[in-house]
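Visitor: take this sequence and fold it.
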Amino acid sequence: MAQRTADVVIIGGAVMGSSVACHLAQRDDFSGRIVVVEADPAYETCASARSAASIRQQFSSAINIEISLYGIRYLREIGINLAVDGDMPAIDLHEGGYLFLATPGKSGILRENHQLQQNLGADIGHFDQSGLKEKFPWLNVSDLASGCHGLTGEGWFDGYGLMQAFRKKARDLSVEYISAEAKLDKDTSGNWQVSLSNGETLASPVVVNCAGASGGPAICKQAGVEVQIVPKKRCVFTFECRDRLEGFPLLIDPSGTYVRPEGTGYICGSAPPADQDPDCTDFNVDYALFEEHIWPTLASRVPAFEAIKPGAAWAGTYDMNLFDHNAFVGSVPGLDGFFLALGFSGHGLQQSPAVGRGLAELIASGAYQTLDLSPLSYDRLLSNAPIVEKNVV
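Guide: Purely as a prediction, here's the structure:
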């Protein structure tokens, strides 16, 4: 096939790639041709489609808080932001809040995080042990010192619906999607050459690597840069509870185990121990994790969960950045026209609105115009300056 040209090629068309494409196509100062290359057009194995899909401002780093403050505003207006011919998408956003719980030894960290979150405008409540019991009477607080609950602006939503809404809007704005695997090279004129498995070649001055853990590191290596981003399996379990528990949030136990409402029941999960967390090579569900760790932990924290009816379960992946569990976003020093949006480590859905907007600004204007995403740049790897999150879930 003959070589074609594009102004921007985005490799990876799940929520991040489609957000970048959509935001770029919506800009008045950009009229170039955008092509999205997606190796898994059915989105069967991408992290976006298998996520528990939630959003929070309860981070310990300012950049992650600010990204999600914008994200919740965007999700609240999703119908307006991504409407196509009067058809307004819905993602069933439920602002039930995160509830982070702390034992006495960790209560100081929770208080410090809460102060930063408040200073940046997040609507987070801080509660001592008695306050937790009053607000959540079904909660066992005997070993707890405090907790923080997102009063507004935190919750869960239809992540697959968000991804498809970005994709539909991008296509409506003339973004072309190609189903193929991609390989990257550079020609003598300085353009990137994107060779596709369908036999086509695309020449473009700009490539955005949104290919996730499955393809992103290989694309980086072809461009001449190394990243340690790997897929880590995360299982999600569902169950029904006989008792009705009012005002149930997305609860984060001090152990890291989480549970939240879903329909008439609940979903839950937990990262396995580090020595039992190999790179993901299949989507088999680890039922022993539920039986031996998750259920006992939840039954201890919420006594009503001692009697439950387990339901369906599934496995997905986190695109884990082994450097610091935060994404690489933006340009790469010495690689003109090569941009990253990789390694979101479980936060991609909630961060996709701000990252899509930010990369669109960077590509179209040469600089971030709203929220400065440079703290997430690849430069921090070169200078060995990781972003340290104190509450990694």
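Visitor: drop to CA atoms for contacts and neighbour counts, all remaining ones
Guide: Will do.
Visitor: P310 versus the residue nearest to D172 when sequence neighbours are not counted, what's the distance?
Guide: What sits nearest to D172 in space, not counting adjacent residues and going by C-alpha to C-alpha, 6 or more residues apart in numbering, is V84, at 7.0 Å. From V84 across to P310, the span is 39 Å (C-alpha to C-alpha, to the nearest Å).
Visitor: looks like G153 contacts G97 (just checking).
Guide: Yes: shown here, G153 and G97 form a contact pair, counting by C-alpha atoms under 8 Å, at 7.0 Å.
Visitor: these two: which has the busier surroundings?
Guide: More neighbours sit around G97 than around the other of G153 and G97, counting by other C-alpha atoms under 10 Å; the figures are 28 against 25.
Visitor: rewinding a little: the residue nearest to D172 against K169, yeah?
Guide: Yes: checked against C-alpha under 8 Å, the pair V84 and K169 is within contact range at 6.2 Å.
Visitor: about what we covered before: overlap of the contact sets of G153 and G97?
Guide: By C-alpha atoms under 8 Å, 6 or more residues apart in numbering, G153 and G97 have these common neighbours: R56.
Visitor: what residues sit buried inside stretch 197-206?
Guide: 201-206 (16 or more other C-alpha atoms under 10 Å).
Visitor: sorry, that was for stretch 60-79
Guide: Residues of stretch 60-79 classed as buried: 60-61, 63-72, 74-76, 78-79 (neighbour count, 16+ other C-alpha under 10 Å).
Visitor: residues contacting it, please?
Guide: Taking contacts as C-alpha under 8 Å, 6+ apart, the residues outside stretch 60-79 that touch it are 55-59, 81, 88-91, 93, 113, 116-117, 120, 122, 153-154, 350-355, 371, 373, 375, 387-391.
Visitor: if I look at D123, how far off is G71?
Guide: Distance check for D123 against G71: by C-alpha to C-alpha, it reads 14 Å.
Visitor: quick check, central residue of the chain?
Guide: Per C-alpha atoms, centre = their mean, the C-alpha nearest to the average position across the chain is that of G348, at 1.7 Å.
Visitor: now show me the structure for the sequence below, then we'll compare the two:
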Amino acid sequence: MTKTYDVVIVGGAVMGSSIACHLAADPAFSGRVLVLEQDPSYQSCASALSAASIRQQYSCAINVEISLYGIRFLREIGTRLEVGGERPDIGLKEGGYLFLAAPGQEAAMRQANALQSGLGADVALLDPPALGARFPWLDTNGLALGSLGLTGEGWFDGYGLMQAFRRKARALGVSYAHARAVGLEMTGGRISAVRLEDGSIVDCGAVVNAAGTGGAEFAKTAGIDLPVRTRKRMIFTFTCADDVKDCPLLIDPTGVYVRPEGTGFLCGTSPPPEEDPDSADFEVDHTLFEERIWPVLAARIPAFERIRPGRAWAGHYDLNLFDQNAILGPAPNVPNLYLCNGFSGHGLQQAPAVGRGLAELIVHGRYVTLDLSPLGYDRLLNGQPLTEAKVV
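Guide: Below is the predicted model of the structure:
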């Protein structure tokens, strides 16, 4: 392969491939792009194992804006990422998110709704009687309010989105290599090359760290500390004997979530911080479903008392311990290293806007269409977390 590239992207899943695709599609960019991917099967990446959904129901404006762009992109993916007459179909289902609030959570839900609606999100607040009327299978006991995305929220084929970005990037001339980046060569305070595990060197003008759960380790090679750790998340599936019509992606006040998947459902929850250690294994703990998830779901949706458990799997978040938001943009003290890390489970839905934004930053030296600077590394240096209350 050519040993000199203008941009080397470390990580070829949905983020790396989105950045590569947007770079190659920018009329102002005429350089060479190389994407390094250590596992071209993509079997263990978050893009393949995620619940793959998109929502505008966030409490931070930048996250709402990123997802508003994201849903427009996903709706138009057939046109945007067409290759040789083949139009990708990711099975986008705008089934909505339904966040449920207990009495102590009502004020925060109303505040978040004002922000979301003000930015153009189509989200309605429903009191318990309205919830019961719209979703007769729902037990509204103990609820104060519900927040329902009417349009622009739902789920899709995350692996399909990643592959669509990858195919389009390759069609635009981006090179992919099966290789693992292990270090950086520095010249005059700038990166001059990337060192690979096999000992070879790739000269480059800029590097993007989009290495997912390996992002923190790679950042260390440039002397940068990312508060990003690998955390395991498990997804469980089941079928239900009774009809639960028009079920959205429902998030109980406890944090347990469920959504339709084919003829059945998938569900999960995030453990409390004290029970959430760093983890690299893919073992499934079925007691999580039996003892924590199912009892909550059966109480909230009585039809779920009669279910048949199905397949379950585990994947990993690149969790940003600082504030559970992405870390994007120029790295401190290394001007030609760009960070794209710590998505904390929101990477698939944020990939279209983030890929476009980082491509703009590399080519034009600034964010052109959406200012992603609130997610920059400076907030870590200044000790100013961008707190996101709506983390699932």
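Visitor: hang on, the earlier thing: give me the more crowded residue out of V84 and K169 of structure 1.
Guide: K169 (24 against 17).
Visitor: contacts only, for the nearest residue to that one once chain neighbours are set aside.
Guide: Distances taken as C-alpha to C-alpha, 6+ apart place L82 nearest to K169 of structure 1, at 5.8 Å, with adjacent residues excluded. Contacts of L82 of structure 1 were listed using C-alpha under 8 Å, 6+ apart, and they are 88-89, 165-166, 169.
Visitor: doesn't V208 of structure 1 fall inside a helix?
Guide: No: assigned with DSSP: H, G, I helix; E, B strand; the rest coil, V208 of structure 1 falls outside any helix and is strand.
Visitor: average distance between whichever strand or helix holds A165 of structure 1 and structure 2?
Guide: Under DSSP states H and E, the secondary-structure element containing A165 of structure 1 is helix 159-172. Its aligned residues in structure 2 lie a mean 0.4 Å from helix 159-172 of structure 1 after superposition (mean C-alpha distance after the TM-score superposition for structure 1).
Visitor: what is that helix packed up against?
Guide: When contacts are defined as 3 or more C-alpha pairs under 8 Å, 6 or more residues apart in numbering; DSSP states H and E, helix 159-172 of structure 1 sits against helix 15-26.
Visitor: please report how far G316 of structure 1 lies from C235 of structure 1.
Guide: 6 Å.
Visitor: same check, this time on D279 of structure 1
Guide: 13 Å.
Visitor: again, but for R56 of structure 1
Guide: Using C-alpha to C-alpha, R56 of structure 1 is found at 20 Å from C235 of structure 1.
Visitor: between those two, which has more neighbouring residues?
Guide: A direct count of neighbours by other C-alpha under 10 Å for R56 of structure 1 and C235 places R56 higher, at 28 against 25.
Visitor: give the buried residues for stretch 38-53 of structure 1.
Guide: Applying a neighbour-count criterion of 16+ other C-alpha under 10 Å, the buried positions in stretch 38-53 of structure 1 are 38-39, 41, 43, 45-53.
Visitor: same deal with stretch 108-122 of structure 2?
Guide: By neighbour count on 16+ other C-alpha under 10 Å, the buried set for stretch 108-122 of structure 2 is 109, 112-113, 115-116, 121-122.
Visitor: max-length helix in structure 1?
Guide: Scanning structure 1 for the helix with the most residues, using DSSP state H, yields helix 348-365.
Visitor: what's it packed up against?
Guide: The criterion is 3+ C-alpha pairs under 8 Å, 6+ apart, and the helices and strands that helix 348-365 of structure 1 contacts are helix 15-26, strand 54-55, helix 62-76, strand 328-332.
Visitor: which bit of structure 2 covers the third one?
Guide: In this case it means helix 62-76 of structure 1. Per the alignment by TM-score structural alignment, helix 62-76 of structure 1 matches residues 61-75 in structure 2.
Visitor: please enumerate the helices of the stretch 151-300 of structure 2.
Guide: Using DSSP state H, counting those that start in this stretch, the helices assigned to the stretch 151-300 of structure 2 run over residues 158-171, 215-220, 286-288, 294-300.
Visitor: thought V33 of structure 2 was touching A20?
Guide: Yes: contact between V33 of structure 2 and A20 holds when scored by C-alpha under 8 Å: they sit 6.9 Å apart.
Visitor: any shared contact partners between the two?
Guide: Taking C-alpha under 8 Å, 6+ apart as the contact criterion, the common neighbours of V33 of structure 2 and A20 are 9, 174.
Visitor: which one's more surrounded, these two?
Guide: Here V33 of structure 2 and A20 are set side by side on neighbour count (other C-alpha under 10 Å), and the busier one is A20, at 34 against 26.
Visitor: so what's the residue nearest to the centre of structure 1 up against?
Guide: G348 of structure 1 makes contact with 15-16, 48 under the criterion C-alpha under 8 Å, 6+ apart.
Visitor: the same query, at a cut-off of 10 Å, please.
Guide: For G348 of structure 1, the contacting residues are 15-16, 47-48, 51, 53-55, 159, 212, 318-319, 326-327, 341-342, 355, by C-alpha atoms under 10 Å, 6 or more residues apart in numbering.
Visitor: swap in F265 of structure 2?
Guide: With contact set as C-alpha under 10 Å, 6+ apart, F265 of structure 2 has these partners: 236-240, 247, 249, 258-259, 307, 309-310.
Visitor: closest one of those to G365 of structure 2?
Guide: The shortest gap between G365 of structure 2 and any of the contacts of F265 of structure 2 belongs to L249, at 38.3 Å (C-alpha to C-alpha).
Visitor: might you report the residue contacts of D123 of structure 1?
Guide: For D123 of structure 1, the set of contacting residues under the criterion of C-alpha under 10 Å, 6+ apart consists of 57-58, 69, 97, 114, 117, 149-154.
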